[in-house]
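Asks: predicted structure and sequence below. I'll ask about it afterward.
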Amino acid sequence: MRARAADADGRATIAAQGYAQALAAQPSDPVIAVRALREALASGDLVLARRAGGVLRAADVAPPDLDILAFADAVDKRDAAGQRVALARLAGSPLGFLAPLLAEWVDLPAPEVAGDGGAIPRRYAAENRALRLLATGQVTEGIAAVRTLLTVGGNDADFRLNAAQLLARAGQGDTARALLAGDDPVLSRSAATLGRGSKGDARFGISRLLTRMAGDLSAEGTEPLAIMLSRSALQLDPRYTRARLALADALARNDATAEAQATLTAIPADDPFASSAAALAIVIQQRAGNLDAALALAAKQAERSDATTAGLRRYADLLLETGRAKEAAAIYARAMARPGAATDWSLYLQRGAALDRAGDWAAALPMLRRAVELAPQEPAALNYLGYAQVDRGENIVEATRMLERAHALSPKDPAIADSLGWARFRAGDLKAALPLIEGAAREAPDDVEINEHLGDVYWAAGRRVEARYAWRAASVEAEGADATRLVRKLANGPASSQR
């Protein structure tokens, strides 16, 4: 009971300890074992994970991803027979597409699998093949494969770094450094340590493949698999920071916040991925609802002499989210002063929004106009400036045109549909306004502003009962001045015929 309570509360380490005691008392119970396995992986207790896995295997209810850890263990021990067994079992599972890719790195025959799994597994296979070519000294073929993938499949930073490490090990330093060229801070810092600790062996290749897959698993319900993949990758290469980041992200999404933060703390300050770890630490606290902790971490990063534009923006975003709009505007201004930021439309939009929320519309307006000038096809910029002017009764004709353009560019965005509907309503066209705002409310049923607008339009159309239903829906999530205004509307209707 204590273990399950800790499990439900996201305290993975305490839960794992409790399940370990329970499993010791009932050593063949698969129900306890399956819980012990997942919490052991989350807490990093691989001894318990293996023991629980053995119980599940004996009961013939082992999950298919257990063979990933079994294979990593066999590689760690150089146990070829164990590798074959794990690969054969994996080949017959829903994760079968991994088996031939893993077999390549240990020079074993690829087990037969049904199909190739689709486009994403094919991408993994192509990347795996390119890295394997480089690792085995087939440099010319490997470089050609890398270039093809970067041309066709996008400029993936992790793949570039993995290929560069193998190229540096093969004596192709110039080609390796060319792969890391650009403004990505992680790749720039990694250039200084190219080739160090990169043996290009099975441990290297398998840990990169498993981490690649773990990093791609961000959908709800995939966290246990991502944890298994990243733990197995770290079993083979404990110094691979990218696997540690993937693990921390998966742990946090699985509500194991303390374990996620501990995983990030293990990343040294001079690691090329240190800034990524700092950013993820902030996101983890945000997800957990710990906004004060997130703000403290973001402030610490923003105060550094080498603070990045991204770090400043992150801090400003949090300040804005927590209602400190004036402070946020000042931090956005610092970010805009950084080299290369003068043409970033999103910074103008964010600073304009912060100034607007701080009550300084006169200063906000030129920021928002500049955002639209820099990005005339960006729906977010058009929507913000258009709606802000319509709601104030300013520049109505041009502002409505902006909202029409935004809606044409992003017809499924409920916020934009609501903005255009509100412009129609303010112009007195109820017939055009109602379907837009009703559609927006269907797409975003919890949105306070959209539901309030819907109630206002219903009221103006004489549909008083429906208006109160819409306002009551809006009041569920409303806070502060919004909540007070909605209470008055529910009691007395809008303060004017326009609202």
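Replies: Perfect, thanks for sending it.

Asks: please make it C-alpha for all contacts and neighbour counts, starting now.
Replies: OK.

Asks: residues contacting the most centrally placed residue in the chain?
Replies: Residue closest to the mean C-alpha point of the chain, counted by C-alpha atoms, centre = their mean, is residue 218 at 6.7 Å. When contacts are counted by C-alpha atoms under 8 Å, 6 or more residues apart in numbering, residue 218 touches residue 250.

Asks: then residue 405?
Replies: Applying C-alpha under 8 Å, 6+ apart, the residues near residue 405 are 379, 382.

Asks: again with residue 331
Replies: Residues counted as contacts of residue 331 (C-alpha under 8 Å, 6+ apart) are 312-313, 315-316.

Asks: try 6 Å
Replies: By C-alpha atoms under 6 Å, 6 or more residues apart in numbering, the contact list for residue 331 reads residue 316.

Asks: now do the helix or strand harbouring it: distance to the chain's middle.
Replies: Remark: residue 331 resides in helix 325-336, with elements defined by DSSP states H and E. The chain centroid and the centroid of helix 325-336 are separated by 24 Å, computed with C-alpha atoms, centre = their mean, to the nearest Å.

Asks: dropping in the other structure now:
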Amino acid sequence: MIGMAAALLGAVPAQAIAPRSSLAGLYVRARAAQVAGDTSAANAGFAALMAADPTNMVVADRAYRQAVTAGDMPVALKAARVLDARKMLPSDGYALLALEQVRTRNWTRAGEATERLAKDRLFGFLAPYFRAWIAVESRKGDPLALAQAAQGASVGGNYYAEQRALLLIATGRAEQARAERGAEISGQLPSMVKGADEGLAVLFAHFSSDLSRQQLSPLGLIMGRMASYAAPNFSPAWLLLAEQLRTMHRPDLALAALDHVPANDPLAGNAQAMRIGLLDDSGKRDAALAEALAAARRTGAKPQDWARVGDLYLAMERPADAVNAYANAVAAADAAKLAPDLMWPLLLQQAAALNEAGNWPAAKAALDRAYAIAPGEAVVLNQVGYSYIERHEDIDRAAAMIEQASKLQPDDAAITDSLGWVLFLRGKSVQAVPLLERAAASSPGEPTINEHLGDVYWSLGRQFEARYAWRAALITAEDKDRARISSKIDVGLSGATAAP
């Protein structure tokens, strides 16, 4: 790496840059920071390298990619201009330079940058929308006619109907937009999209989502960054970006993106919920709990805010606190007369916490209430039935519930496992095997399924296969279950080590 960096820097006059060894070391450190995900250090390193050697296109390209990914648009724009001057600008760079001119409200230059974008074979489909929004802001030209050039295009045509509606709203024809699109946009878009910044932000945000759904996350992230650059105060773009970064396992950048959603924004609650999840994902559960408690204690909090607190308490192995949190969630739901489809999930969560806290009678009451209001929900049928099986209570009724759940969702691994397990408990081990094998094949990393399969194999004298299944269970088992599973692997199944 040092040799390569030195070679790249070798063509620059010595008096114009720092000593070659110093720059080589800086390049190595910048690349190492980039690989390690240290955004700040990587950005600073590439920016310093560009300043020291503005003619080095390899450095400029890496600086551009790093800066766009990290959202450092000043560095990205500087690198883009360097690359553009040498005719080495990547395709997405034309979109960035066009957005820059839109943001500066220089409509002549914005138009020129748009025409350059139009010639790009990858992102030229964006040009008709740029032209339309420039017409809205500059009051020169017919925005709708300009956007219509994208209608029917293989890629850009996907966004035409929405962009047309936004253009109508921005030009004072909201009623026409509603008539064309119906209730889909009523009461939402007019307050969010006022001009070119927000209109183009929506375009890039939806393009970004499409790319991510096609498993093109790196390019989707770049388009997400373009969306947030187009309209820095447009909270939907920041939320989308944060979700993309979370998917890409970059919680640090995702949290930074959420910082751009102010507390008084209509989407502040969504941002806070995502922040709590990101902190939890990062192992910062104390910080996540503090955020969740703050959300639950605020005026106007929803039942789900308290449920989120309960989830965190359960993850922290504090079931008594979780019970209190879920009790608050259910009480708030009752006060709000929550619909059954929103109520039963809270009751199942409450039952899980009560069971974990050792209060089976109260857990049973919560389960029975969930079943009473949602007797046709497969998840309810499975959880209620399986909870009874764990306690060896009313096995026949529990089995009937699980059989019904399986008819509703025959491909659900958890339900198939429950169905196989209840057959085993009723003495039908041979019939249980294919069900448990199918569940394990569908969800190979689920420890409960693998342990069940191992227990059934052992009961049929298939000891080698039983130990194989138990070893698979041990890989992902919770700490509280590891001793039981390890004992079975060592000495075999006994009444004391049977799966609960």
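Replies: Perfect, I can see it now. Small disclaimer: the values here were computed from a predicted structure and weren't measured.

Asks: structural similarity score between the chains, please.
Replies: Superposed pair, TM-score by TM-score structural alignment, normalised by the length of structure 1: 0.82. Supporting alignment: 453 aligned residues with a C-alpha RMSD of 2.8 Å.

Asks: on that earlier part again, matching residues in structure 2 for the helix holding residue 331 of structure 1?
Replies: Matched against structure 2 by TM-score structural alignment, helix 325-336 of structure 1 falls on residues 319-330.

Asks: how big's the offset between the matching stretch and structure 1?
Replies: Superposing on structure 1 and averaging over aligned pairs (mean C-alpha distance after the TM-score superposition for structure 1), stretch 319-330 of structure 2 comes out at 1.4 Å.

Asks: run a quick neighbour tally on the nearest residue in space to residue 328 of structure 2 that is not next to it in sequence.
Replies: Using C-alpha to C-alpha, 6 or more residues apart in numbering and skipping the chain neighbours, the partner closest in space to residue 328 of structure 2 is residue 306 (6.3 Å). By other C-alpha atoms under 10 Å, the residues close to residue 306 of structure 2 number 26.

Asks: can you find the partner of residue 306 of structure 2 in structure 1?
Replies: Match for residue 306 of structure 2 (TM-score structural alignment): residue 312.

Asks: which outside residues touch whatever helix or strand its match lives in?
Replies: Taking DSSP H and E as the definition, one finds residue 312 of structure 1 inside helix 309-321. Applying C-alpha under 6 Å, 6+ apart, the contact partners of helix 309-321 of structure 1 are 298, 302, 328, 331, 335.

Asks: where does that helix sit relative to the chain's centre, distance-wise?
Replies: That offset, for helix 309-321 of structure 1, works out to 16 Å (C-alpha atoms, centre = their mean).

Asks: that one vs structure 2, average distance?
Replies: Relative to structure 2, helix 309-321 of structure 1 is 1.7 Å off (mean C-alpha distance after the TM-score superposition for structure 1).

Asks: and residue 253 of structure 1, how far from residue 287 of structure 1?
Replies: 8 Å (C-alpha to C-alpha, to the nearest Å).

Asks: same check on residue 113 of structure 1?
Replies: 38 Å.

Asks: let me see the contact set for residue 402 of structure 1.
Replies: Going by C-alpha under 6 Å, 6+ apart, residue 402 of structure 1 touches 382, 386.

Asks: coming back round to it: may I see the buried residues of the helix holding residue 312 of structure 1?
Replies: For helix 309-321 of structure 1, the buried set under the neighbour-count rule, 16 or more other C-alpha atoms under 10 Å, comprises 309, 311-320.

Asks: equivalent analysis for stretch 395-407 of structure 2, please.
Replies: 395, 398-406.

Asks: mean per-residue distance, it to structure 1?
Replies: Averaged out, stretch 395-407 of structure 2 is 1.2 Å away (mean C-alpha distance after the TM-score superposition for structure 1).

Asks: that stretch aligns to what range in structure 1?
Replies: Against structure 1, stretch 395-407 of structure 2 falls on residues 396-408 (TM-score structural alignment).

Asks: now do stretch 472-488 of structure 2
Replies: With TM-score structural alignment as the criterion, stretch 472-488 of structure 2 aligns to 473-489.

Asks: any idea how far that stretch is from the middle of the chain?
Replies: 31 Å.

Asks: quote the end-to-end distance of it.
Replies: 12 Å.

Asks: identify all contacting residues around it.
Replies: 448, 451-452.

Asks: pull out the buried positions in that stretch.
Replies: 473-475, 478, 483, 485-486, 489.

Asks: same deal with stretch 68-78 of structure 2?
Replies: Buried-residue list, stretch 68-78 of structure 2, by 16+ other C-alpha under 10 Å: 68-73, 75-78.

Asks: in helices, which of the residues you listed fall?
Replies: 68-70, 73, 75-78 (DSSP state H).
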